[in-house]
Structure formats: structure tokens, C-alpha cells
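[1] Below is the structure, and that's it, no one-letter string:
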């Protein structure tokens, strides 16, 4: 039996942003970035680049580039750019961000993608990622970093319910995260964290289309493996990192 793309469960179609980010918070972010009048914007691990598109749309003279290694997400980004008349001002490129030479620029966006700036052969190094972000932005430029942190120290039981091999050392506290940003050469101009509602919107939206598909296609050849994957993903949240893992959104200004 041949399975076409139309037979497969949809992927992330109910998400506007690939992070726990509300419309209201995104609007405020875009307004703050547009106020500095950036000439160029770089989005690290951009996915489909919704925030990138909004910043460029808000600054008519700006150009943007989004880099990611997921071709499907990049294709979605290109389609969104064309639909908004931004195809000539925003490019989506399938490439690794590690050691990228695309800076320095006026604004760097990096939401949940700091690992893309680190050596893939080594453990995630937040200090190294922040140093890379500083390299990629001009003095006085802005970085909007979305980075996970422990809202409180997880218990052993909670860690066991998270992703495979989850460890307390996987993330820092919010205070330690901000301190690392300062050490890398930034001033933290704006510090905010995702709310419980934003997390629930994101986590439910992440699986929503697939859950509907599973309910409508219980006997599909791919239903069993899809159900196992989605059940595992949901369990890591509800039985693991819910109300334990936070998401910080830091607007960082590069020190001259």
C-alpha cells in the first residue's frame, strides 16, 4: 500500500509560533524591535519564521534571513512570506547555524534554538551559545532569546517523567541565565517569562491536529506509531515538566 502525503497526520498546523508565545507578547516584542529600526534581522532555528516575518513587516526598510535544518518548516515560511508580500525581503535557508557567518546584524531572534549555535558533537553549552549570539549582533543591537529554565528544581520523579536522560543540569535557573547573558556582553533590557496559559496553548496546539487525525483514522497503517509518539510527547509534559520548566524571553542589548 502506497501512502501519500495527504494520508499523513498534519504537523503543527495549529501553532502560530513554535514556542509558548501569545499574540499579545509577540506584538509587544515586535513593537520594541521595530522601534530601533533594524536594517537586518537574523532568525536562528527559525522554523517557519513567524516572528521574523512580523518584525520585517513592521520595518519596511528591513531585510531578514531565517536559517533552520527542517525543510518542511522552511517551505511553510517561504509560503507565508510570499503571501504577505515579503518574498523579496525575507529568505529562508536550509543550513546549520553552527559557526554561521551571517552576522553581524541589528537584530537576532533565537527562540528555543540556542542548541543550534553549539557544537552538535558536544553537550549543549549555554555560555557558548550566548557568546555566539554576541558575535552575531552589532554593538547596540538586540537579541531576543527564548530559553528554557527551571522554574523550580525538579524532583527525581518529575525528571523521570520528562525526556529520556533528563537531568537537573539540563537547564539553569532564571537568575543564572540572566547572569550568563551579562557575562557574554549583553545588558538584559527586558526579562519576561511564559505564563501557564501560554504553555498550555503551545502544548495543546502542538498535538491538536494529530489528535484529531488519530480520532478520525484509528485503523490507519500509521496510527499505532503516531499514537505512541504523541502519547509519549504529551506524557513528558503532563507527567514531567508542566509547571516545572519555564520559558524566558530575554531582550538583550549588545554592549558597545
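    Great, that's in hand. Source: prediction; values computed, not measured. Residues are numbered from 1 along each chain as shown.

[2] contacts and neighbour counts: CA atoms only from here.
    Fine.

[3] quick one, longest strand in the chain?
    With DSSP state E setting the assignment, residue counts place strand 137-150 as the longest strand in the chain.

[4] tally of neighbours for the residue nearest to residue 208 when sequence neighbours are not counted?
    Ranked by C-alpha to C-alpha, 6 or more residues apart in numbering and with sequence neighbours excluded, the top spatial neighbour of residue 208 is residue 14, at 6.8 Å. The tally of other residues near residue 14 (other C-alpha atoms under 10 Å) stands at 16.

[5] Next one for the comparison:
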């Protein structure tokens, strides 16, 4: 669920509409999907507050956020744990820049570093608290299939003794039918995710004990999915003849369809708080 590219990037050099694009201001462009989200996933304010309060109570000195995006959870943990320093790593430089701006606004810039690098094999750890929220793919071989077992082994390597890992990971709420898979993302397969029990078993095999097992609710999913598209849908209603409306409309309609006709109430998100075994 990445934000779409800008119109300027979507048009090739010399493509129809290039002159129009060149004359547009930023305000003329359609808002990016997810532009107004606080968290880039189905995570409510209430759950985030409970989670962060528990993590801060452990008084971590170091926090590492894998695939941090703009680092909202990371920054909130640092605000709640004033003795902690944090590092967020991601390859999306735009998100990292936004994270740095948020850190400045909240007076946290001297306690957090945002690094543009691949998480695979990172040397940033070990840390007392490792966050990996919807980003376990960043710990897997990019040329191979998603491998949650490999990601969990990497998380075990990155957490300090006595520390905590919070993993936000997709799971099948029930094995998807072929019809449901056909409505999801291109090439969706039953092997893309595990059921919850199998996912927790993998965490235990990787050297963790699951201290807490939580899953996103329907309300959290609906708030996220609607919020992901809301600003773009409103823009499309007000700008139906805009040069980028057709391409933007197709992207939004396609993404909404994968939810409503594919993974709604089939794909879940688990929030696992994992404790490394000595």
C-alpha cells in the first residue's frame, strides 16, 4: 500500500499532457493515497496508546524501527521514554524526510536518526526495542518469496537480551478461496501468508516467547482503508476532468476493489509482542 507516484513521474518525457503538468503547482496535483493517515496500517489511537505505554514502561535505552516510514510509532515511543534514543530505517526517502520534520516539531530531533538503507543484514542493532510494523518483507531476500521465518530470525538477531520485538504481520483469518484470491493483488496466492497459529509457532521456533498476541479489528481496518483513499476520492469528485483524473481514478478504484472484493475479513494483521529467549 504505497502512495502513488506524482503525475510528473507517471508521465514519460514528451508524453501527452507534459506541458500541462509542467504548469501545475503542487496544489493542482491529486493528493497521494494515505496522505492524511497517522499510521500506515490498521492501528487505532487507542491500541497505539496502550502498546506504547507498555513498551515505554520497560524503559528501553535503544529503539530500532524496521521499515519505519515516517516513524510515527517510533517517535511516540521516544516521547514516552525520555531516556531512549531511536533509529528508523527505510528506503523511502520521502517518508524519512517527513519523519525528520515530525521529530523537529516534537523536540525529538536530537534523539532519533532516520537512515536510508535496506533492512536486510542491517548493522543498526541490537536494540532494546525493535519495531517491525508491516515491514517484515524488508528483512527477506528481495529476489525470493516473502519468508516470515527468515524475518523472525533476523528480528531475533536484532533484539538485545531482555528486550522486546513488536511485529505487525499479515495473516489469513481463514484460508482464502480461489475467488477471494482472484479479487486481491495481482498474483495473490494462499502461500502469501500463514494463519495466526502458524505465525506464532514460527516466532517460537525463531527463539521468542509471545508475550502478547493482538489482532486488528474490523473498525481499525475500515478506518485505515477509508482514510487511505478519502482525500483522493474527494479530489476526484471535485476534479473529474483534470488531466490526471483518469489515471488516478483507475488506481483508486483498483485498490478499493482489492479490499472489498478480495482481502476484506480475509487478511488480518497481528500485533505480536515477542520476548527473546535467553
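    Cool, got the structure. Note that the coordinates shown come from a computational prediction; the quantities given were computed from them, not determined experimentally.

[6] just to revisit the earlier point, and the longest strand of structure 1, which stretch of structure 2?
    The alignment of strand 137-150 of structure 1 onto structure 2 (TM-score structural alignment) spans residues 159-172.

[7] in the matching stretch, what counts as buried?
    159-160, 163-172 (16 or more other C-alpha atoms under 10 Å).

[8] follow-up on the earlier one: got a list of what the residue nearest to residue 208 of structure 1 touches?
    Residues in contact with residue 14 of structure 1 (C-alpha atoms under 8 Å, 6 or more residues apart in numbering) are 205-206, 208-209.

[9] now do 7 Å
    Residues near residue 14 of structure 1 by C-alpha atoms under 7 Å, 6 or more residues apart in numbering: 205, 208-209.

[10] Report the aligned residue range of structure 1 for stretch 103-116 of structure 2.
    Taking TM-score structural alignment, stretch 103-116 of structure 2 hits residues 81-94 over in structure 1.

[11] corresponding residues in structure 2 for stretch 58-72 of structure 1?
    Aligned using TM-score structural alignment, stretch 58-72 of structure 1 spans residues 80-94 in structure 2.

[12] Residue 23 of structure 1 maps to what in structure 2?
    Match for residue 23 of structure 1 (TM-score structural alignment): residue 45.

[13] Now for its match, how many residues are close by?
    12.

[14] do the same with residue 109 of structure 2
    Residues contacting residue 109 of structure 2 under the criterion other C-alpha under 10 Å number 17.

[15] ok, now how distant is the residue nearest to it when sequence neighbours are not counted from residue 114 of structure 2?
    Leaving aside its sequence neighbours, residue 109 of structure 2 sits nearest to residue 103 (C-alpha to C-alpha, 6+ apart; 4.8 Å). Plainly put, residue 103 of structure 2 is 10 Å away from residue 114 of structure 2 if you go by C-alpha to C-alpha, to the nearest Å.

[16] Buried residues, the helix or strand hosting the residue nearest to residue 109 of structure 2. List them.
    Assigned by DSSP states H and E, residue 103 of structure 2 belongs to helix 93-105. Judged by neighbour count (16+ other C-alpha under 10 Å), helix 93-105 of structure 2 contains these buried residues: 93, 95-97, 99-100, 102-103.
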